[in-house]
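Asks: A predicted structure for the sequence below; I have some questions about it.
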Amino acid sequence: MSANPETRFLHRLARLYGVQTAYYDIFHQRQIASAESLLVMLRSLGAPVASFEDVPQAWREKRQALWRRLIEPVTVARQGESPLIKVYLPSGSDEAPLDCSLELETGEQNCWSCPGKDLPVILTTELENNRYFVKELALPDNLPLGYHRLKVANKGRQAESLIISTPSHGYSTAVSERVWGLFLPLYALHSRESWGCGDFSDLERLAVWVAGKGGQIAATLPILTTFSEDDFHPAPYLPISRLLWNEFFLDINRVPELKECPAAQELISSSPFQDEIEALRRLRLVDYARQMALKRKILEELSRCLFAGGSRRLEELHQFIKANPLVDDYAGFRATFEKQGAPWKAWPKPLCDGTLATGDYVEETKRYHLYAQWLTHQQMEKVSAAAGENNIKLYLDLPLGVHPDGYDVWREREAFLTGATAGAPPDAVFTCGQNWDFPPLHPQQIREDGYRYLRACLQHQLRYAGILRIDHVMGLHRLFCIPRGIKASQGVYLHYRAEELYAILSLEAYYRKAIIVGEDLGMVPGYVRPAMKKHGFYGMYVLHYELASNPKKGGLPVPRNSVASLNTHDMPPFASFWEGHDIPQRRRLSLVDEAGARQEQASRQEMVEALKASLRRHGWLGESAADTLSVLKVCLSFLADSQAQFILVNLEDLWLEMQPQNIPSTVDEYPNWRQKARYSFEEFCRMPGVLEILDTISGLRHGNKQQRRKNR
């Protein structure tokens, strides 16, 4: 195959664009990307290849473009290391002076000039009858941390590079004590005050309660803005935007305008409205469309009241919009979306191209979205303040992707690879691969833009997150992409500049004194975890995964630099896993055939026996204690007593919940992301069984040897 000139040039071009031409699957078999997949992927990345005949010329042009640049668009300077910049110089310019200007993040400038002939040569090449040199340019030592701009000029050419001066290690190195916390999706959390599902006030209550029990973490799923209309499936991992919070979680009773708005007060106190609230509270599942419609009725009245007068609050809203122009743009997008009644790709020009004008939307609708986003900002600030006052870290989650019909792709489309979707290659369960139906980021475009969009996403989360989970951390290195018109099984891996992405994460975390956790579950390339460790990121230890990957090991030991838990939101709860209820459930959903179900049951039994044997061998489990609740308590105690820096306890496990929050690869077949917690906040806070387990965990985390002996 390598002898074929056409294939050889295709593979060369693919490598220049960061496209992997082969990979090893979960069975350790080498899978070679098809020529068609590579061609379509390259076309989506912007390569001028209408057909295979265009490949050789495209390769030559891309190679020339890479060598003709003066400096890279982004450079990482790690603290404690001498910052060196690669300069690309053609023969005839390699000895000419380089005029340099370095503008620090603070605005301070440093200008200098150096003869090109004095710079050390690290590489040379011949290209199209021209000789090129790569030389090293030293930046001033002791660069302060931050984002700096370097400009270099040489014989009429000029280029600019973003210099990311990043800490040598992540903020995580400052963490010493072993801590624990609770996890529950915010939509699942509900109280007697909320209207049938969790809200920001419920998250605040949970954080304060966790602190009272000795915990230091309140964790939830992504709470970014999503579509809540009837024709959209609820999906916390497919938000409209990764730059804004979700007004669905607003606590209406804490909105200041409610006291000054008779129309809203009258509506809330009316019998039909109160009946609807009670009906929503009685539902076992969250009804997003119905819930949002109810809240919106009140929010629209409150918005009208606010905009009708010249109050201090209205001035504060205008100041917020001025300081956050993104919110104004988003509100216009949502208002246009509602007026058009269709996704943005179906809008007429110039609307679909990102240009909106007065008249393209209903002004009152835009005002509603402005007001709602302002309120989410204020209520998130209150949650964060209450958490901070109680020494609680909010554990938030940054999704890998965004909704293709959402705001981010509409406004930041240059940052996205709209001719492909992200997914996963075939494995033992998903034999045809997975298509996640969202566009991946365009590696070249986000780099040329100095990662502006990604930095904004991180800054939005880290404003309040003490711990931030990065969904599918392998995506910092590479992502499985499926070009449009190609089957998921024929997708290809696309590489990103991992060192630059890690540098940005490390710097943003340092600014906010936040912990970064990488979701490193499943098939993880061997280079990912060493990179995470190098940058001070925490990994995840999930007992279910550990048992599945090596049943005979029994899930031990637990690494120190990890967030340890029994399961995740994509797995069955502990009781369902332990008793094997999830296997017939998956069989009923046609996710596994009869033979596969029998094989899973046999494998599960092997895992269960291995874990029991391991726990007994280490003195945690007695010979007779094997009922589900006893084993749950022992497993949580084992994690609490481990060296793991953090442990997360799924609240639903504590009352032996059987139903999962999400079953991957289902949409209409199962009510994903809609299941309320079986008990309200007020109820589980008083459950003796729940309190006993949490007291045990807290005691073990804080070094209570007496508690450890008691459990054994």
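Replies: Sure, I can see it.
Asks: contacts and neighbour counts: CA atoms only from here.
Replies: Will do.
Asks: which stretches of the stretch 601-712 of the chain form helices?
Replies: With helices called from DSSP state H, counting those that start in this stretch, the stretch 601-712 of the chain shows them at 628-641, 681-684, 688-701, 705-711.
Asks: give me the buried positions along the helix or strand harbouring Tyr132.
Replies: Taking DSSP states H and E as the definition, one finds Tyr132 inside strand 130-138. Of the residues in strand 130-138, those buried by neighbour count under the rule 16 or more other CA atoms under 10 Å are Tyr132, Phe133, Val134, Lys135, Glu136, Leu137.
Asks: grab the nearest non-local neighbour of the first one.
Replies: Across the structure, with CA to CA, 6 or more residues apart in numbering as the measure, the residue nearest Tyr132 apart from its sequence neighbours is Pro90 (4.3 Å).
Asks: quick one, what contacts the one you found?
Replies: Residues near Pro90 by CA atoms under 8 Å, 6 or more residues apart in numbering: Arg68, Asn130, Arg131, Tyr132, Phe133.
Asks: let's see that with 10 Å instead.
Replies: Contacts were defined as CA atoms under 10 Å, 6 or more residues apart in numbering; by that measure Pro90 touches 67-70, 124-127, 130-134.
Asks: tell me which of the helices of the stretch 601-712 of the chain lies nearest to Pro325.
Replies: Judged by CA to CA, the one of the helices of the stretch 601-712 of the chain that comes nearest to Pro325 is helix 681-684, at 36.9 Å.
Asks: this is the other structure I want to compare:
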Amino acid sequence: MTDALTALAHAHGVATAYTTDRGHRVDVAPDTLVAVLAACGVDASTEAAARVALETHRRGQAERLLPPCVVLRVPGDGSPNSTRPLPAHLRQHTEAHVRLESGGTSGLSSTLPPGHHILHVRTPDGRRAHAPLLAVPDRLPTPAGRTWGFLIQLYSVLSRRSWGMGDLGDLAELASWSGRELGAGFVQLGPLHAVEPGPLPDPSPYRPSSRRFADPMHVRVEAVPEYAYLAPAARPAVDDLVARARRLNDAVLEGSSLIDREAVRELKQRALRAVRDVPLPPGRAAAFAAFVEREGQGLTDYATWCALADVHGGAWRSWPAELRDPRSPAVARARNELAAAVDHHRWLAWITDEQLASAQAAAVGSGMPVGLVHDLAVGVAPEGADAWALQRCLAAGMSVGAPPDDFNRRGQDWGQPPWRPDALAAEGYRPFAELLRSGLRHAGALRVDHVMGLSRLWWVPEGRPPTEGTYVRYDRDAMLGVLALEAYRAGAAVIGEDLGTVEDGMREELAERGMLGTSVQRFEYLGGSAGRHGPLPPDQWRANCLATLTTHDLPTTAAWLSGEHVDLRARLGLLTRPEAEEKAAAAAERDGWLAELTRLGLLPDPDGEVAALHRFLRRTPARMLGVWLPDATGDRRPQNLPGTATVHPNWRLPVADARGRPVPLEELPASTLVRILADVFAHDTADVLAHDTTENNTKESHGRPGSC
């Protein structure tokens, strides 16, 4: 590795070496650095090219009056700012003013409202410059008190009114019932992002086409107001679609069929096209127009991509060359030619947004202090709508993943293009802010998947194994600042999914900014990940977190207790050591936790070990306590078994009972275990609340896996 290549990589935030989760240093291969720099628009293909690029970068840095984007942390209470975000050499004799997002002007030392502003400077020699200025709240308000709620994947929560998968009508019912009857404070969802059209080998909600818009598959067709006013001629065809959907739904609930997203999508698309033919009354037409105006170019791009995908397929890199650039004249012509289809996809986005709003209103109306907790996936599919519309901000030829660790010794490649740090900064982080704004609009909190990616991401050059990647650094202050700003505006909390390899200081900064982390019982151990010296006592858990027993990527608690998760992995040929060793290790882990429950007097428990483990969670100081809904029905099947798309029905299973019989939403109120677990958290006592302290907020946890 040459000195020029090393210096150039450091200048662009590209790591030339990294430390593994076991503390070993690994040097990054030079060809990886060359590929990553090329994805950032930097030519380092030869020694001479690297030297030229380095000199160009240094000269540009020296000539800049301002950085590409300036971040200023401001008090959220409207008090004057205490710092000036200017480089040291410009702080004296330099005129500066801020053009506010609202249109007015302000000085740097005066009260500056949180927002996206523009900083203007002029030096004594007459040079001028301007840059985006992000005035971000210093800290988000901490969620008041403690609350609990269900964690769900919406598709898996079917009612007898569903069309073959759970929908937004089901979500509203679940939230209203659990809030009013069980005292739940939130419902946390998996991502509802728009997915790619066409058959998917692994229909993961964490590989969306767009993170900005929700998928119309989640719409309750009968809840669209115009459905009631279908023309008589259209009614028989739509009634036939409804009947087919009910048969599809019955097959899933009877256990004779898996959830089939493609079948659901086809039925809903056909029904919604008929509903769209019903003219909108004046009030709703005005509401639709207001939605289109509010969403602006982002909605236009998304709807255009959808319309083009209807014609050319969902893989935009295979489209005619002139259609691959969203700003090309050919795309503008196609948008006019496909105006009706573009309008239809705008309308689909609107009715989906309306039903999201209704679900959050139902949650809040039930008394929930938080309501819906939406999930922001770490990235998007490389051929999807966002990758097409935002390609100027994404690193072509790169994929997001994770380095080798205890969870996966081969590393992980999630197949999603990462943000380009330089492009995001040049645009004042607006693309990131816009998708955050959408995710927060109808939410009381936002879960950010792999929140560590706001500081650094593992980039893997396409065609290479994850072991040949490297970390690329982002402006953590800016990324977390934008997240704080949008959450502040929405009046919502932030939950960072900080499972996996976390760099020093990240969890501390999340806590300092008032953002919650994520603690999962399976990974809370004293000591390091390799040693696992025993379960972490409940009073040593951090307070500023969402605490759960398991996640969508892990075995259900019933399966973990019985050891069935090892049997499943053995049947699928996924074990990395002899089956007897795997079973012994799993049993030792389980027995260690059961011994801790016994030490605390939580076992024996007349309600069983699942209830006892939830009582353990209740003893932690965590502000939010999550119950994975399949745990409350006794389900033994994992919703997702990472890396098994072809051999396990990932993301296709309805919530079921211990025998594998699907449990419809209507039966949840009669479930004994659901009531038991609700009672565990609904009767919080003063001694439990006394643990609500920030003393352990920044505790480092170890041995956490990646998420996607």
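Replies: Received it, and whenever you're ready, just let me know what you need. Fair warning: this is a prediction, and the values are worked out from it, not measured in the lab.
Asks: just put the helices of the stretch 601-712 of the first structure in CSV and tack on distance to Thr225 of the first structure and mean neighbour count.
Replies: As requested, those are arranged in CSV below (distance: least, CA to CA, whole Å; neighbours: other CA atoms under 10 Å):
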stretch, distance to Thr225 of the first structure, mean neighbour count
helix 628-641, 33, 21
helix 681-684, 24, 15
helix 688-701, 32, 19
helix 705-711, 43, 14
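Asks: mind putting the ones you listed in CSV, distance to Val49 of the first structure included?
Replies: Supplementary listing: these in CSV, determined by distance: least, CA to CA, whole Å:
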stretch, distance to Val49 of the first structure
helix 628-641, 54
helix 681-684, 58
helix 688-701, 58
helix 705-711, 65
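Asks: out of those helices, which is closest to Arg254 of the first structure?
Replies: The closest of these to Arg254 of the first structure is helix 681-684. By CA to CA, the value is 18.1 Å.
Asks: residue in the second structure matching Glu500 of the first structure?
Replies: When the second structure is aligned by TM-score structural alignment, Glu500 of the first structure is paired with Ala478.
Asks: identify the residue spatially nearest to its match, adjacent ones excluded.
Replies: Of all residues beyond its chain neighbours, the one nearest Ala478 of the second structure is Val71 (6.1 Å), with distances taken as CA to CA, 6+ apart.
Asks: how much space separates the residue nearest to Tyr132 of the first structure from Tyr670 of the first structure?
Replies: Spatial separation of Pro90 of the first structure from Tyr670 of the first structure under the definition CA to CA, to the nearest Å is 61 Å.
Asks: same check on Phe227 of the first structure?
Replies: If you go by CA to CA, the gap between Phe227 of the first structure and Tyr670 of the first structure works out to 19 Å.
Asks: so which of the two has more stuff around it?
Replies: Counted by other CA atoms under 10 Å, Phe227 of the first structure and Tyr670 do not tie: Phe227 has more neighbours, with 23 against 15.
Asks: list the contacts of the more buried one.
Replies: When contacts are counted by CA under 10 Å, 6+ apart, Phe227 of the first structure touches 233-236, 238-240, 246, 248, 288-289, 292, 334, 403, 405-406.
Asks: which among those gets closest to Ser698 of the first structure?
Replies: Among those, Pro236 lies closest to Ser698 of the first structure (CA to CA), at 29.9 Å.
Asks: ok, that closest one touching Pro399?
Replies: Yes - at 8.0 Å, Pro236 of the first structure and Pro399 qualify as touching, with contact defined as CA atoms under 10 Å.
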